[in-house]
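>>> next come a sequence and a model predicted from it.
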Amino acid sequence: MLQTLNDASLAILGLLALYILYKFLRAIRLVPQQSAYVVERLGNYSKTLDAGFHALVPFFDRVAYVHDLREQAIPVEPQDCFTSDNVRVRVDGVIYISVSDPVNASYGVTDYRRAAIQLAQTTTRSVIGRMELDTTFQERALISQSVVDVLDEVDEAWGIRVHRYEIKNIDTPRTVQKAMERQMTAERDRRAVVARSEGEQQSTVNDAEGQKQELINQSEGEMQRRINEAEGRAQEIEEIANATAEAIESIADAVSKPGGEEAVKLRLAEQYLDTVARLGRQENKVLLPADLTRYDAVLSGLALDDFALQPSGAPTAQGDGAAPDAEDSTA
């Protein structure tokens, strides 16, 4: 019996020795990088262990909380939300946070992950409840920023830092999706009609502008043509007038010279005879003066009224009552 008791005592002492050894070994801690260990001594907060080697007091100190200081992506489970126009949508997302104060993360909240998820869900429901359905798809950034702003208010108390919140999906019932598809189709058709009408309107305006510009160009061209013709006629008249004036001056100079008057009379007589001959050719007859010896009458430029055509074709002079000296001649 005594031997049995000794054996039992040795076993208990051995177990106690192993337990003490285990406690001493557990008192030695190697903290990894980007980690923080919260140590309690006799149930009270003692210190926070950073990365590296640390030795604790066995049986007095213990690591109560272990925190990962890296940024964490925590999924937010899908939840049903109602918009301001009473449409049910299902929203889920991802929240990105990290532990900034291990002590507050340990004692400021029971579970900072779950608390952050719950706060993100309630804020999302509140923000979506103030929006219409169409606005929720357009204002995802506003919803995310609202969640981040609310979580920022508890950062210090909970010992966490919220980096961002992203909405993954906004799902609507099938009936609402069909209604939205019909609305989008109608909107696209309306835009197509508006674009086509605006194109036709612009085309009409362009055609009218083109016709207007064409008429303006034609009128300006016609105006310029008339101006050019008028300037040409004016220049022509001016040139003729200058030439006539020069000719008259030349004739006046010639007449004033000796023998000039006789030359002028001779020239007039030649023109007179040419005129008579031309008229005769037009009438198919030969016109002769009643008295060829009247040189003074010829030189004075007798009018054609001094001659009369007889039915037989012989011209007679209507003058001083002199008898015709020329014989009748037919062409």
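Structure received. Values in this document were obtained by computation on a predicted structure and should not be read as measured data. Residues are numbered from 1 along each chain as shown.

>>> only C-alpha atoms from now on, for both contacts and neighbour counts.
Noted.

>>> could you grab the helix/strand/coil label for residue 251?
The local conformation at residue 251, judged by DSSP: H, G, I helix; E, B strand; the rest coil, is helix.

>>> measure it to residue 267 for me?
11 Å (Cα to Cα, to the nearest Å).

>>> residues near residue 166, how many?
19 (other Cα atoms under 10 Å).

>>> that's a strand at it, yeah?
Yes - according to three-state DSSP, the state of residue 166 is that of a strand.

>>> could you pull up the residues touching it?
When contacts are counted by Cα atoms under 8 Å, 6 or more residues apart in numbering, residue 166 is found next to 93-95, 144.

>>> okay, those in JSON lines with distance to residue 282 next?
Below are the contacts of residue 166 laid out as JSON lines (distance: Cα to Cα, whole Å):
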{"residue": "93", "distance to residue 282": "116"}
{"residue": "94", "distance to residue 282": "118"}
{"residue": "95", "distance to residue 282": "120"}
{"residue": "144", "distance to residue 282": "113"}
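
>>> redo those residues as a markdown table? Include neighbour count and secondary structure.
Listed next are those as a markdown table, based on neighbours: other Cα atoms under 10 Å; DSSP: H, G, I helix; E, B strand; the rest coil:
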| residue | neighbour count | secondary structure |
| --- | --- | --- |
| 93 | 21 | strand |
| 94 | 19 | strand |
| 95 | 22 | strand |
| 144 | 21 | helix |
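
>>> then this one, side by side with the first:
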Amino acid sequence: KHSLKEIPLDVPSQVCITRDNTQLQVDGVLYFQVTDPMRASYGSSNYISAITQLSQTTLRSVIGKMELDRTFEERDIINSTIVASLDEAALNWGVKVLRYEIKDLTPPTEILRAMQAQITAEREKRALIAASEGRRQEQINIATGEREAFIARSEGEKQAQINKAQGEATALITVAEATANAITQVADAVRHPGGMEAVNLKVAERYIEAFGNVAKTGNTLILPANLADMGGLIATAMAVVKNTGKVL
């Protein structure tokens, strides 16, 4: 009597040797289903034992073609390869192999320690790289900030110089315009009747005032180099005053 339901079958643990001569302790579980009770009864004296032994030999063969690292990375490939090999042979026993799963894959203790040391070294390496990248990024940020601050200061100084130059230029223009206006007004005044006489009077006053100021600064008596010119200026000033009085 055979059950047609899916049946799980524990495959005993066994030692497998990898391509790089590392021993692994491997066990698994096999799922199968009886599809032909007649073949299951007469195709093999014990189809369960036959499936178990075939799965073990197939597992050793597949592991033997792989290096240690690949056995951990390619469990799905190992499982599917075993199922494909078993299913073809199990047809004669009236059995359909559904799937195979590795439960435990254990290397020797010294290999485990070496793997753990490698993992620790990789983690430390990544931590050092992360710390180095952090310091590098920090230096980049500091340099970028200093560069931007320098640019901002330079722009500020540049703008201050521009503003100062513009202010000085504006002041010069204002002074020049005021001077030009004053000259224009003086010229207009000179062109009017009595304008020239007023100018001569002003010059004579300044001349006399200047000599008076110089004479006050010390005990030395200072006389003009040409007294005739001095007298002429005074005479001109008096004439202007008289004429001005007549006009008034």
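Perfect, I can see it now. Keep in mind that this is a model prediction, so the values were computed, not measured.

>>> which of the contacts of residue 166 of the first structure does the second structure keep?
Retained in the second structure by both residues aligned by TM-score structural alignment, their matches' Cα atoms under 8 Å are the following of these: 93-95, 144.

>>> return the member of these nearest to residue 209 of the first structure.
In terms of Cα to Cα, no member of those lies closer to residue 209 of the first structure than residue 144, at 52.6 Å.

>>> just tell me what the closest one corresponds to in the second structure.
Superposed on the second structure with TM-score structural alignment, residue 144 of the first structure falls opposite residue 79.

>>> gap between that match and residue 66 of the second structure?
Residue 79 of the second structure sits 13 Å away from residue 66 of the second structure, going by Cα to Cα.

>>> which residues of the stretch 51-200 of the first structure fall in helices?
In order along the chain, the stretch 51-200 of the first structure carries the following helices (DSSP state H, counting those that start in this stretch): 102-107, 112-129, 133-138, 140-152, 155-158, 174-256.

>>> which stretch of the second structure lines up against stretch 190-201 of the first structure?
Counting by TM-score structural alignment, stretch 190-201 of the first structure corresponds to residues 125-136.

>>> can you check stretch 117-128 of the first structure too?
Alignment of stretch 117-128 of the first structure against the second structure: residues 52-63, by TM-score structural alignment.

>>> ok, residues contacting that stretch?
Contact with stretch 52-63 of the second structure is made by 9, 11, 14, 16-19, 71, 78, 81-82, 85-86, as judged by Cα under 8 Å, 6+ apart.

>>> quick check: buried residues in it?
52, 54-56, 58-60, 62-63 (16 or more other Cα atoms under 10 Å).

>>> tell me the contacts of residue 206 of the first structure?
Residues counted as contacts of residue 206 of the first structure (Cα under 8 Å, 6+ apart): none.

>>> that one and residue 217 of the first structure: what is the separation?
According to Cα to Cα, residue 206 of the first structure and residue 217 of the first structure sit 16 Å apart.

>>> tell me the angle the helix or strand where residue 211 of the second structure lies makes with helix 109-191.
Taking DSSP states H and E as the criterion, the element that holds residue 211 of the second structure is helix 195-216. With axes from the mean of the first three to the mean of the last three Cα atoms, to 10 degrees applied, the angle from helix 195-216 of the second structure to helix 109-191 works out at 110 degrees.

>>> and for the aligned partner of residue 32 of the second structure in the first structure, the neighbour number?
Under the alignment by TM-score structural alignment, residue 32 of the second structure pairs with residue 97 in the first structure. Residues lying near residue 97 of the first structure (other Cα under 10 Å) number 23.

>>> hang on, residue 97 of the first structure packs against residue 69?
No - no contact is recorded between residue 97 of the first structure and residue 69 when judged using Cα atoms under 8 Å, the distance being 9.6 Å.

>>> which outside residues touch the next helix or strand after the helix holding residue 211 of the second structure?
The first helix or strand that comes after helix 195-216 of the second structure along the chain, using DSSP H and E, is helix 227-247. The set of residues that contact helix 227-247 of the second structure without belonging to it, under Cα under 8 Å, 6+ apart, is 194, 197-198, 200-201, 204-205, 224.

>>> could you flag which of those residues are buried?
The neighbour-count criterion (16+ other Cα under 10 Å) marks 197-198, 200-201, 204 among these as buried.

>>> returning to what we had before: what's the closest non-adjacent residue to the match of residue 144 of the first structure?
Sequence neighbours aside, residue 100 is the residue nearest to residue 79 of the second structure in space, at 5.3 Å (criterion: Cα to Cα, 6 or more residues apart in numbering).

>>> what sits against the one you found?
With Cα under 8 Å, 6+ apart as the criterion, the residues that contact residue 100 of the second structure are 28-31, 79-80, 82-83.

>>> ok so, going back, what's the most distant pair in the contacts of helix 227-247 of the second structure?
194 and 224 (27.7 Å).

>>> how close does the counterpart of residue 173 of the second structure in the first structure get to residue 99 of the first structure?
With TM-score structural alignment as the criterion, residue 173 of the second structure lines up with residue 238 in the first structure. The spacing between residue 238 of the first structure and residue 99 of the first structure, counted by Cα to Cα, is 106 Å.

>>> who's more crowded, these two?
A direct count of neighbours by other Cα under 10 Å for residue 238 of the first structure and residue 99 places residue 99 higher, at 24 against 12.

>>> residue contacts, that one?
Each residue near residue 99 of the first structure by Cα under 8 Å, 6+ apart is listed here: 67-71, 105, 159-161.

>>> in strands only, show me the residues you listed.
Among the contacts of residue 99 of the first structure, the ones falling in strands (DSSP state E) are 67-68, 160-161.

>>> out of these, who has the most neighbours?
Result: residue 160 is most packed of these (other Cα under 10 Å), 23 neighbours.
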